[in-house]
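K.L.:
everything below, folded, please.
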Amino acid sequence: MEFGSTILHNVESLIRDEEAGDYLLCRVPEPTRLGLNMKAQKNILFASNSEIRFVMNGDSAVLGLRRMPAKGDIRSQGVLEVFQGDYQGSYEISPWSVTADRTEITIRRQDWSAIQRFAGNGYSFHPSVTRILLPYDWGCCLRNIQGDIRPPKKQEMPGKRLLVYGSSITHGGNASVPSGTYAFRLARKLGYDLINLGCAGSCQMDEAMASYIGSRDDWDMALFELGVNVIETWDGDRLYGKALAFLAAVLEARPDKQVFVTDMYYNRYDFEGDKRAARFRGAIQRCAAVLSGQYGGRLHYINGLEAMDTPQGLSSDGLHPSDLGHGMIAERLAGYMAEKKEVN
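P.N.:
Model (predicted):
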């Protein structure tokens, strides 16, 4: 969506905070948000791989941001990155901290002649596009943007999009920076733009989410990571039923799209020999087998252990990937998905 002279990417609605004088960014329209389970209604407000994009005509741009007040174990500041086109910003412009106090960030124009020459060999994002990668782990509010800037043109951004939905792992959990999430890395490897609808701790395959994804015609491939958020509360049969309905709804609504589904990447349940891990993977695999036949082979199953199969890819909580793990998942998924992309 457009905001002033910028594009708010992976943002579909703004919630006005009259007292603070800014807007909380949300990744889905408000009616969709209110149709999700209660936890997802809150967690879809996290800015997972949401970006502010613009092209600088002048020498600088100033952004007014604010982090949602932190609760519980959530840290009081988040990490924001700046990319220039496909390139991570150098130390002069990135990274930044965003706090619950009003945070003002000034991005100054650099000499981009080198990366503009690189673009002669092809690019996903044109080097002139400044991309503000918002902290993925919590909500972020936008007050204003000042400077001589313009929105990027369609041809200055990738022509295709990857849509992802899943747990906190897909939302980015425990990656050090937004560009370190496996979803960001995967889209980059495929040469696609990214729509991240991951819902931390609340990926319950809601009907409202399936309907919303099915209603969007701006994505080319989708990846769904299902199961881990309900392993403590559902049994395999319930997971099978919910996943079957969710996947069928998306496939039915978008008969021209390729859909990939995976389950749980390696985690402490596997290390401890918990039989629920195998049961849940089996449930997702059975769903994929049934639906792939019904929908002309457009649904592709990837066992989560094929993407990450070692505790060396985990962070200290034994559940979420580390930066190493996020990279491993992206690399392996990209190899499989790129092959299917070319075939289809």
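K.L.:
could you use CA atoms for every contact and neighbour count after this?
P.N.:
Noted.
K.L.:
which element is I105 on?
P.N.:
I105 is located in strand 103-108, with elements delineated by DSSP states H and E.
K.L.:
what's that strand packed up against?
P.N.:
Packing contacts for strand 103-108, counted by 3 or more CA pairs under 8 Å, 6 or more residues apart in numbering; DSSP states H and E, involve strand 51-67.
K.L.:
can you get me a residue count around K42?
P.N.:
Look at K42: counted by other CA atoms under 10 Å, it has 18 neighbours.
K.L.:
likewise the one 4 residues further on?
P.N.:
The local packing count at F46 equals 26, with neighbours defined by other CA under 10 Å.
K.L.:
I figured it was touching Y136, is that so?
P.N.:
Yes: taking CA atoms under 8 Å as the definition, F46 is a contact partner of Y136 at 6.3 Å.
K.L.:
ok and the strand holding I105 relative to strand 51-67, angle-wise?
P.N.:
With axes from the mean of the first three to the mean of the last three CA atoms, to 10 degrees defining the directions, strand 103-108 sits at 150 degrees from strand 51-67.
K.L.:
residue closest to the middle of this protein?
P.N.:
Closest to where the C-alpha atoms of the chain average out (CA atoms, centre = their mean) is N196, at 2.7 Å.
K.L.:
here's the other one to compare against:
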Amino acid sequence: MLTTPITAALVRGALDLEYTERGVRPHRLPASARQQIPDGQLAMTEAQPSGVRLAFRSTATVVELDVIATKRVYAGVPPRPDGVYEVLVDGRLAGQASVTEGDTLTIDMSAGTAESQPGPVRTLRFTGLPDEDKDVEIWLPHDEATQLVVLRTDATVHSAQSNGRLTWLHHGSSISHGSNAATPTGIWPAKAAALAGVDLVNMGFGGSALLDPFTARAMRDTAADLISVKIGINLVNSDGMRMRVFGPAVHGFLDTIREGHPTTPLLVVSPILCPIHEHTPGPCAFDPDAMREGKVRFVATGDPADAKAGKLTLSTIREELARIAKERSTTDPNLSYLDGLDLYGEADHAELPLPDDLHPDAATHRLIGERFARLAFADDGRWTS
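P.N.:
All right, here's what the predicted structure looks like:
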């Protein structure tokens, strides 16, 4: 077996690589942004490599990857499934694997504490790959932080050739991050990217699509041919903003992106349907009755009457985003708007309800990805019409 060190030439979908004593940790925010992160939630989620993959060309039939995964354990919550690693050969799925051990991060949400415990390096092994020159991608778990230690193959590895694809840069919440999706290529942005034939850079951050200026600056400084920003659900369920602040914050976020991408097609996307927050403000909380049954569900704890005083709901956010996009498009012809209800609405909820009342399941991720590909990337879609 030949050993290939993990370098930036092999990694796609990450904005930064952190070299540690134990391995290489992909990051989806640059170091300058990470220095300004105000809480552990975003620090944890940006290090989860949603959309990040190793990409190379080789005749190898056997591929091994040594990793240190971070296993999250939530006190009082059922165990999480192990993260999935997927191998694609010339764009087609050729294998899946997981590791059951690694570093452990134990989180007690009621106490607000988190404790880390180091764990072992484990090896993923993929065999039976075609004995021919081919493009190989190893997609890392979308919801499990991973340090990459070393890549081994039974043939020489070469940098992946330029495929001429457009780069799509997307920012959103846990729904874009991939919550409740089963695999890294099963998250809706990955589905849409595969259908559209574009390269994805996924800046979907669970619980953390909060119009942070450092996120906008990271997007400003990242090369992209197409950009989308999905705004809303985290602003409601965190109850961190009022309508007076929301509008100017959206303008500021978009203005910053435009500093680096003045004419790049930019799509503003409003929230998909989430009944608990359509007309009820946050904050969002775990449903204690469900937790007593060993299940995870969410509830909205705000008062619908407070929406009149400026508390945000999904319905008021959609209305304001549509207004902002229409207003900006008069001087920015490359900016367009997509209503999230066109991706997942009332009829879809009746057929495919959100299992925890907040996040779509694997089938719904597939549905949203298919619809986004059609509504955004098709010949008559938002980016081409």
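K.L.:
follow-up on the earlier one: and the residue nearest to the centre of structure 1, what's its match in structure 2?
P.N.:
When structure 2 is aligned by TM-score structural alignment, N196 of structure 1 is paired with N202.
K.L.:
doesn't its match belong to a strand?
P.N.:
Yes: the assignment for N202 of structure 2, made by DSSP: H, G, I helix; E, B strand; the rest coil, places it in a strand.
K.L.:
these two touch, right, it and H170?
P.N.:
Yes: in this structure N202 of structure 2 lies within contact range of H170 using CA under 8 Å: 5.2 Å.
K.L.:
shared neighbours of those two, anything?
P.N.:
P189 (CA atoms under 8 Å, 6 or more residues apart in numbering).
K.L.:
gap between the aligned partner of G91 of structure 2 in structure 1 and Y266 of structure 1?
P.N.:
Per TM-score structural alignment, the equivalent position to G91 of structure 2 in structure 1 is D86. From D86 of structure 1 across to Y266 of structure 1, the span is 30 Å (CA to CA, to the nearest Å).
K.L.:
comparing the two, which shows the higher neighbour count?
P.N.:
Comparing D86 of structure 1 with Y266 by other CA under 10 Å, the one with more neighbours is Y266, at 25 against 20.
K.L.:
what does that one correspond to in structure 2?
P.N.:
Aligning on TM-score structural alignment places Y266 of structure 1 opposite L273 in structure 2.
K.L.:
for I175 of structure 2, see how far away the residue nearest to that match when sequence neighbours are not counted is.
P.N.:
Leaving out its chain neighbours, the residue that sits closest to L273 of structure 2 by CA to CA, 6 or more residues apart in numbering is G345, at 5.2 Å. To I175 of structure 2, G345 of structure 2 is 15 Å away according to CA to CA.
K.L.:
which of these two has more neighbours?
P.N.:
I175 (25 against 16).
K.L.:
my guess is that one contacts H359. True?
P.N.:
Yes: the criterion here is CA under 8 Å, and I175 of structure 2 meets it with H359 at 6.2 Å.
K.L.:
so what corresponds to M221 of structure 1 in structure 2?
P.N.:
Structural alignment (TM-score structural alignment) places M221 of structure 1 against L226 in structure 2.
K.L.:
so K341 of structure 1 sits in a helix?
P.N.:
Yes: judged by three-state DSSP, K341 of structure 1 forms part of a helix.
K.L.:
that one: neighbour count?
P.N.:
So K341 of structure 1, with other CA under 10 Å, has 13 neighbours.
K.L.:
ditto for M157 of structure 1
P.N.:
Here the number of neighbours of M157 of structure 1 (other CA under 10 Å) works out to 18.
K.L.:
what does D101 of structure 1 give?
P.N.:
Using other CA under 10 Å, D101 of structure 1 is surrounded by 14 other residues.
K.L.:
my read: it touches R67, true?
P.N.:
Yes: using CA under 8 Å, D101 of structure 1 makes contact with R67 at a distance of 7.3 Å.
K.L.:
what segments of structure 1 are helices?
P.N.:
Secondary structure of structure 1 (DSSP state H): helices at 30-34, 38-43, 113-118, 168-171, 182-190, 207-215, 236-253, 268-271, 275-294, 304-307, 323-343.
K.L.:
which of those helices is buried the deepest?
P.N.:
Mean neighbours per residue, mean count of other CA atoms under 10 Å, is largest over those for helix 168-171, with a mean of 26.
K.L.:
and that helix, which stretch of structure 2?
P.N.:
Mapped onto structure 2 using TM-score structural alignment, helix 168-171 of structure 1 covers residues 174-177.
K.L.:
what's the average distance of the matching stretch to structure 1?
P.N.:
Superposed on structure 1, stretch 174-177 of structure 2 shows a mean distance of 0.5 Å to its aligned residues (mean CA distance after the TM-score superposition for structure 1).
K.L.:
map R328 of structure 2 across to structure 1 for me.
P.N.:
Aligned counterpart of R328 of structure 2 in structure 1: L291 (TM-score structural alignment).
K.L.:
ignore what I typed, I meant L358 of structure 2.
P.N.:
Using TM-score structural alignment, the partner of L358 of structure 2 in structure 1 is L319.
K.L.:
thought its match was touching R268?
P.N.:
Yes: if you go by CA under 8 Å, L319 of structure 1 and R268 touch, sitting 5.9 Å apart.
K.L.:
what about the closest residue to G89 of structure 1 other than its chain neighbours, distance to L226 of structure 1?
P.N.:
Closest residue to G89 of structure 1 apart from its sequence neighbours, by CA to CA, 6+ apart: F83 at 4.8 Å. According to CA to CA, F83 of structure 1 stands 30 Å off from L226 of structure 1.
K.L.:
compare the two (neighbour count), which wins?
P.N.:
Shown here are F83 of structure 1 and L226; by other CA under 10 Å, L226 has more neighbours (24 against 21).
K.L.:
my read: that one touches T262, true?
P.N.:
Yes: the criterion here is CA under 8 Å, and L226 of structure 1 meets it with T262 at 6.4 Å.
K.L.:
what do those two both touch?
P.N.:
Counting by CA under 8 Å, 6+ apart, the shared contacts of L226 of structure 1 and T262 are I284.
K.L.:
ok, and the closest non-adjacent residue to the match of M221 of structure 1?
P.N.:
Closest residue in space to L226 of structure 2, ignoring its immediate chain neighbours: W168 at 4.7 Å, by CA to CA, 6+ apart.
K.L.:
quick one: contacts for that neighbour?
P.N.:
A193, V198, D199, L200, V201, A224, D225, L226, I227, S228 are the contacts of W168 of structure 2 under CA under 8 Å, 6+ apart.
K.L.:
that concludes my questions; thank you for your assistance.
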